[in-house]
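Asker: how does the following fold in three dimensions:
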Amino acid sequence: MNITPGPLLGQIQYPADLRKVSKEQLHQVSEELRQYIIDVVSVHGGHFGASLGVVELTTALHYVFNTPYDQLVWDVGHQAYGHKILTGRRENFHTNRKYKGLSGFPKRDESPYDTFGVGHSSTSISAALGMAIASQQKGEFDRQHIAVIGDGAMTAGMAFEALNHAGVSNANLLIILNDNCMSIDPNVGALKEYLTDITTSHTYNKLRDDVWNLLGKLPVGKRFTREMASRLEAGFKGVVSSSSNLFESFKLRYFGPIDGHNIIKLVDTLQDLKDIPGPKLLHIVTTKGKGYALAEQDQTTWHAPGLFDKITGEIFKKPVTTPQPPKYQDVFGHTIIELAEQNESIMGITPAMPSGSSLKFMMEKMPHRAIDVGICEQHAVTLSAGLATQGMRVFCNIYSSFMQRAYDQVIHDVAIQKLPVVFCLDRAGLVGDDGPTHHGAYDVAFMRCIPNLVVSAPMNEEELRNLMYTAQLPANELPFVIRYPRGQGVMPEWRQPFKEIKIGTGRKIRDGKDIAILSLGHPGNFVTEACKELLADGLQPAHYDMRFVKPLDTAMLHEIFQNFSKVITVEDSSLPGGFGSAILEFMAMNGYHAEVKMLGIPDRIVEHGKPEELHRECGYDAPAIAAKVREMLKSKITVIA
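Answerer: All right, here's what the predicted structure looks like:
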C-alpha cells in the first residue's frame, strides 16, 4: 500500500528542510507527521502511542537544534518514529521492525541522527552527559546535547545516578522530561506523585510565568534576567510548593512544566534554553497517543496494537477456527494465581511489565500480593530477596534481556544467601521485531555459572506449570530460574493437574539409535517436527528434553554418551557459554568422545525480524535441525530411485 505524506511533510527529507518552514507552519507539519505515523503503523504495525505523544516535541527539537551536530538522545526509543521520518527515512519507514528493514529503535549504524542505540530505559541522561563532556574536551563549546526521557524511565536508579553527576558538571546538557504518566502500563511510585504535584501547582506555575514575563521585558541581557529569575524562583519554591525543588536539589536548572503539544511554545522555550549554558531540565506534559482518540483513552492497549483499521479502530486479529495454544506469559499469569490460592506465602513482583508478563491477572485478583515496582529491575530482585528472608515465596517476573540489568543483585542478594526466589524470565530466546536490545540470548550463559541456582526451561505449557509448582514447594530451598519464550506455546489443552518435577531430571521424548538430539526449552518442539521429517528418510533419531541446564541430568547424559557417537544440542540461547557448552563440558570432564554439533544463537548480534525468520537465519528451526542430522548421518540415508 502506497502511503502519501502531506504536502509539507512531503517536502521534508531531513531537518535542514524542516528549518526552511516558517514557525507558523509547524503546527501543520506536526499534524501531517502524526497522520503519517497513524497511516503507516495501522498498515505495517509497530509501537504507536508513544510516538504520537511526542510529535510536536520531535518537530520542535529538529527545528531549533542543528541536528545531527547538536546531539539528540532518545530514551528507550519506541517514541522515535517521528524522528526517523524527519531524518531521511520516511520513504523506507514502512520497513520499520521488518526483517532486514529499519530498526524499531534508534540505531547508530542506521543514521548519523541516531546518536545512541537504545531499547532499554533510563540510559539517555548518562549517554548525553558523556557526549557533552567529550565535546568540552574537544573544544566544541557551541554543541548542544539533549536527552529526552519519559517519566516512566525516570524512575530507574540509573537516571538518578546520571542526574546526580550532571548537576555538578558544567556540561552543556538539556534534559527533557516527557511527562505523560505512562511507560507501557501506568506509572507507579512516589515520583509519579511528585510530578503530579508540580504539574498541578497552579500558584507556583503562575508565579514562575509572571516572573519570566516581567524579566523578559527588562532592558538587560538574557543571561542576567534568567539568573535573576532562577534566584526569585528559589525563594518562591519554599513558600509555594514544598516538593517543587527535587531537580534543582541536583543543581539542575528546572523549567516548566509546559504544554508539550503547543508547538510554538515549545520552539520559543527551546530557543531560550539554547542560550543558557550548563545542565538544565525542561519538564513538558504530553498525552500518550495524542491525536488518536482510542489511543488516548486506552494507552496500554495502544502502546503497540498491531495492525488496525485507522477509521474504526478495529484491531485486526487472526481468525481462529480451532482451539489455540495460549501465550506462555498468560500461562504464567493464570498459574501463579492457582498456586497463590494454595500457598499463602506466594507473591508476584514485576518491574513495570504487568501487562507484558501477565502478572496483571494477579494484580487484579490479589492486589495486595502482586507488586509493580516501576522500571527498577535491581530493586525488584533485592525486594524479592528481602521478602524471601521472611518466608515469602516470590515469583519475580522479568524479561530475560531486562534481567541483565540486575545481575549483581541475583548473585549478591539472592544466590550467595540461598534465598528461594523464583525468577520467571519471560521473552527468553529471539523475541522478534524488537530486535537485539530485547533478545533474551544470554540468560543461560550468565545464570548457569552462578552457584546455588537452579536453571530450567519448559518445552511446553504443562512443563511451565509444573516447574512453577516445583519451584514453590517447601522442599526447594534454592533460587530457581524458569525461562520461556515470547508468544504462543503448543498445547491448547494446557491446564493440566500440577506434578512435581524432580530437579535436575530430563525426559526422553522418543527412542532412536542413529543420533541423539538434546534440546532445552521450547526448541524441543522444533526437534519433534524435525524427527517426523527424518523418519521419512529412514533415520532413527532419539530426542531428549533436558529441561534443566543446571543441574544437568547426569544419569541421562551418561546413558546418552554411552550409546551415541553423534549428538546434536538445540537451544534458543547463545552458543558460547550456553546449554550446548554445558553438554561439551560434561563430555570432556567424564572422558567421553563423540561428535557434537551445537545449534542455537550464534556469537554475533542478531537483528530484528519475525521469530521464525530469525530461527531460520540462526539455523535451529526444524528444517535446519533435520539438515544437520542428515549431514552427520549422510552415509545412512538411503537414496530411493
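Asker: hey, let's count contacts and neighbours off CA atoms from now on
Answerer: Noted.
Asker: Lys634: how many residues sit nearby?
Answerer: Neighbours of Lys634 under the rule other Cα atoms under 10 Å: 11.
Asker: actually, Arg143.
Answerer: Neighbours around Arg143, by other Cα under 10 Å: 19.
Asker: could you find the closest non-adjacent residue to it?
Answerer: Closest residue to Arg143 apart from its sequence neighbours, by Cα to Cα, 6 or more residues apart in numbering: Asp70 at 5.5 Å.
Asker: how close does that neighbour sit to His593?
Answerer: From Asp70 over to His593 the distance is 59 Å, taken as Cα to Cα, to the nearest Å.
Asker: could you check which of the two is surrounded by more residues?
Answerer: Taking other Cα under 10 Å, Asp70 and His593 do not tie; Asp70 has more neighbours (18 against 14).
Asker: thought Ala147 was touching the more buried one, still the case?
Answerer: No: using Cα atoms under 8 Å, Asp70 is not in contact with Ala147; the gap is 11.1 Å.
Asker: ranges for the strands of the stretch 101-250 of the chain?
Answerer: Here the stretch 101-250 of the chain has its strands, by DSSP state E, counting those that start in this stretch, at 145-150, 173-179.
Asker: export those strands as JSON lines, with columns for distance to Phe316 and mean neighbour count.
Answerer: As requested, those are exported to JSON lines (distance: least, Cα to Cα, whole Å; neighbours: other Cα atoms under 10 Å):
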{"stretch": "strand 145-150", "distance to Phe316": "29", "mean neighbour count": "25"}
{"stretch": "strand 173-179", "distance to Phe316": "30", "mean neighbour count": "25"}
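Asker: pull the number of nearby residues for Met362.
Answerer: Counted with other Cα under 10 Å, the neighbours of Met362 add up to 23.
Asker: check which helix or strand covers it.
Answerer: Assigned by DSSP states H and E, Met362 belongs to helix 360-365.
Asker: now Arg369, nearest residue through space, not along the chain?
Answerer: Met347 (4.9 Å).
Asker: quick check: that neighbour is in a helix.
Answerer: No: counting by DSSP: H, G, I helix; E, B strand; the rest coil, Met347 is not part of a helix but strand.
Asker: Proceed likewise with the subsequent sequence, for comparison:
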Amino acid sequence: MDITPGPLLQQINNPQDLKKLTKDQLLQVSEELRQYIIDVVSVHGGHFGASLGVVELSVALHYVFNTPYDQLVWDVGHQAYGHKILTGRRDNFYTNRKYNGLSGFPRRWESEYDSFGVGHSSTSISAALGMAIAAKYKGEDRKSVAIIGDGAMTAGLAFEGMNHAGVADADMLIILNDNCMSIDQNVGALREYLTDITASHTYNKFKDDIWNALGKLPVGKTFTREMASKLEHSIKGFINKSSNLFEALNLRYFGPIDGHNVTKLVDILQDLKKIPGPKLLHILTVKGKGYALAEKDQTKWHAPGLFDKITGEIYKKKFDLPQPPKYQDVFGHTIIELAEKNDKIFGITPAMPSGSSLKFMMEKMPDRALDVGICEQHAVTLSAGMATQGLRVFCNIYSSFMQRAYDQVVHDVAIQNLPVVFCLDRAGLVGEDGATHHGAYDIAYMRCIPNMIVSAPMNEAELRNLMYTAQLDSTEHPFVIRYPRGEGVMPDWKREMQEITIGTGRKLKDGTDIAILTLGHPGNFAAAAIRELRTEGITPAHYDMRFAKPLDEMLLHEVFKKFDKIITVEDGTVTGGFGSAVLEFMAAHGYTANVKILGIPDEVIEHGTPKELQKEAGYDTAAIIEAIRTLSKENVTITFNA
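Answerer: Below you'll find the model as predicted:
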C-alpha cells in the first residue's frame, strides 16, 4: 500500500530541511507528521499512542536544536516515531519493527540522530547527563536533552540521575512529558504530585505575572538579575510548596506548558537553550493526540496492531477452531483461582497489569493485587518484605525487566531464602520489540543463585501446575516460573491443578537413537520435529525437564546411560543456560556423550516475528529436525549454535 506523506513532510529529509520552514509552517508539519504516523502504523503495526502525543515536541526539538550535534535522548523510545521520520527514515518507516527493518526504538547503529539506544524506561536522564558532562570536559558547546514521561519518572534511576544533575554543573535539559500514562494508568504519589503542579493555576499565573513585571524593570545596580532570580525562588516557595521537589534538586523548573502548542514550544526551547545548567521543562500532552479513539482508550491503543484508521476496527485473526489462550491470560485467571482458596496470595507487577494479565485480579481482588509503577527493584523487595510476614507473593515481571532488579533478587530474596514466586513473562524471543525486550538471559542469571528454583512449563496445564506448586506451604524457596509471550498450545487448558515434585521432569516419548531434552515451550517444537522424523525411521526420545534448577538427576542418569547422542533445546541463551547445566551434570558424573545445545546464541538478536527469530537463532522445529538428522549420521563433539 502506497502511503504518501503531506507536501511539507515530503520536503523534510533531515532536520536541516525542517529548519528552512517558517515557524508558522510548523503547525502544518505537525499535522502531516501525525497523519503519516497514523497511516503507516494502521497498515504496518507498531506502537501508536505514545508517538502521537509528542508530535509537536518532536518537531520543536529538531527545529530548535542542532541535531545530531546536540543530542536528544528519548526515554523508552516507543514515542520516537516522529523523531525517526524527521531524521532521514521517513521512506523506510514502513519497515518499522519488521525483520531486518527499522527498530521500534532508537538504536545507535541505525542513525547518528539516535544518540542513545533504549527500550527500557528511565535511562534518559543519566545518559543525557553523561553526555553533558563529557561535553563540558571536552569544551564543546553541545546541548543534551532528555525526554522522559511521567510514568518513567517513577523509577529510581530517574531520581538518581536528577540527584546528580543538580550538582554536576552540566548544561542539560530534562523535558518531562506528562500525560498521566505509561502503558496503563500511572500510579503512586508522584502522579498526585504532578497533578498538584498542573492544577496550581494560582501559582502559574502569579509566576507569569511576576516575570512580566520584572521584564519591565530596569536591570542595574539596584536591581540585578541575581536579585530577580532570588525573588523567583521566593515566589515559588511562597505560592506553591509542591514546586520545590525539582527545585530542591537544584533543577530550574519551568512549566507546566501545553505540549501540543508547537510555536509556544519553539519559543520556550529557544529561551532554555540560552540558560546554562540543569533545567526541567514540564509539558502536558495527551497520549494518542489527534486520533479520538486513542485519546479515549490510551491503554488499548498503546500498540493496537493493524487497524482501520477510518472506523477504528482493530483487525483480529479469525479461526475456525478454538484457539489456545495466551500464557499471560492463563496466569491471570489461575492466580485468581489460587487466591480464592489461599488468602496468603498476593499479586504484584511493576506497571504491567494489562500486559501480564494481573489486571483480572486487580479488578476482582483490588486489595490483593498491586501495580507499583515502573519500579522493578521496589517490586522485588516489596515482595520480599511481604514474604517475611507469611504472604505468598506472585511477583510478575517481564524477563528482560527483571534484569533491572537483579541485586534485589540476590540480596533481598535468595540470601534470605524467602519463598517469593517470580513469574517471568515474555521469556525467550519476544518478537518485534527486539533486543532490549528479549527474555534471553533469565535461565542463566537465575540458576546460578543459591536457593533458587527455576522452572518453565511446556504448556498451559503445566503453567497452572507450577503456579499451584509454588504457592504451597511446603515450597520453601524462591521459585521462578518463566513462560513466553503469546499463545500456548492447549485450547482446553482449564484443568484441575496438580502438585509437581520440585526438580522432576517427565519422559514424553521413548526412543532409541537420540535423546532430546527440552525446557519450557520449545518442547512443542521438539514434539513436532519428532513426529516428522519418525516417518523417516528416526526415533528420538523426548524428555520435558521442566526444571533448570534443580535438575532431575535421576532422569539424567537414565538418559546418559542409554544415549550417547543428546540434544538440548531452550528459549534462553546457550551460554550458562539449561544446556550448560546438562553439560555440568555430565562432567560431574563422568559421562561421555555427543551433545548439541540449541537455544539463543551468544549474540544480540534484533527484531522480527517470533517465528523469524526462532529460525534465525536455530531452535525452531526445522532447526531441531536438522540437528537430529546430522547427529544421527555423524560422530560430533559438544557443539553450540552460537
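Asker: now the element after the helix holding Met362 of structure 1, going C-ward?
Answerer: For helix 360-365 of structure 1, the following helix or strand on the C-terminal side (DSSP H and E) is strand 370-372.
Asker: mean shift between the helix or strand following that following strand and structure 2?
Answerer: Next in sequence after strand 370-372 of structure 1, counting helices and strands by DSSP H and E, comes helix 377-389. Following the fit onto structure 2, the mean deviation recorded for helix 377-389 of structure 1 is 0.2 Å by mean Cα distance after the TM-score superposition for structure 1.
Asker: what helices and strands are in contact with the next helix or strand after helix 377-389 of structure 1?
Answerer: Using DSSP H and E, the next helix or strand after helix 377-389 of structure 1 towards the C-terminus is strand 393-399. Here strand 393-399 of structure 1 touches strand 346-350, helix 354-357, helix 377-389, strand 422-426, going by 3 or more Cα pairs under 8 Å, 6 or more residues apart in numbering; DSSP states H and E.
Asker: the same query, at a cut-off of 6 Å, please.
Answerer: Under the contact definition 3 or more Cα pairs under 6 Å, 6 or more residues apart in numbering; DSSP states H and E, strand 393-399 of structure 1 sits against strand 346-350, strand 422-426.
Asker: TSV please, covering those strands and showing mean neighbour count.
Answerer: As requested, these are exported to TSV (neighbours: other Cα atoms under 10 Å):
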stretch	mean neighbour count
strand 346-350	25
strand 422-426	26
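Asker: any chance of these in JSON lines, with distance to Lys192 of structure 1 too?
Answerer: As requested, those are exported to JSON lines (distance: least, Cα to Cα, whole Å):
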{"stretch": "strand 346-350", "distance to Lys192 of structure 1": "17"}
{"stretch": "strand 422-426", "distance to Lys192 of structure 1": "26"}
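Asker: how close does Ser111 of structure 2 get to Ile449 of structure 2?
Answerer: Relative to Ile449 of structure 2, Ser111 of structure 2 is positioned 39 Å away (Cα to Cα).
Asker: go on, His477 of structure 2?
Answerer: Distance, His477 of structure 2 to Ile449 of structure 2, by Cα to Cα: 11 Å.
Asker: so between the two, which is more surrounded?
Answerer: Comparing His477 of structure 2 with Ile449 by other Cα under 10 Å, the one with more neighbours is His477, at 19 against 15.
Asker: residues near the closest residue to Ile605 of structure 2 other than its chain neighbours, how many?
Answerer: Excluding the flanking residues, the one nearest Ile605 of structure 2 by Cα to Cα, 6+ apart is Ala435, at 5.6 Å. Ala435 of structure 2: 21 surrounding residues under other Cα under 10 Å.
Asker: Ala435 of structure 2 touches Glu606, doesn't it?
Answerer: Yes: between Ala435 of structure 2 and Glu606 there is a contact at 4.9 Å, judged by Cα atoms under 6 Å.
Asker: so who does Ser400 of structure 1 touch?
Answerer: Neighbouring residues of Ser400 of structure 1 by Cα atoms under 6 Å, 6 or more residues apart in numbering: Leu425, Asp426, Arg427, Ala428, Gly440.
Asker: with these in mind, which one is nearest to Gln404 of structure 1?
Answerer: Set against Gln404 of structure 1, the nearest of the contacts of Ser400 of structure 1 by Cα to Cα is Gly440 (9.3 Å).
Asker: if I pick the closest one, what's in contact with it?
Answerer: Neighbour list for Gly440 of structure 1: Ser400, Ser401, Ala428, Gly429 [criterion: Cα under 6 Å, 6+ apart].
Asker: Glu462 of structure 1 too?
Answerer: Applying Cα under 6 Å, 6+ apart, we find Glu462 of structure 1 in contact with Trp494.
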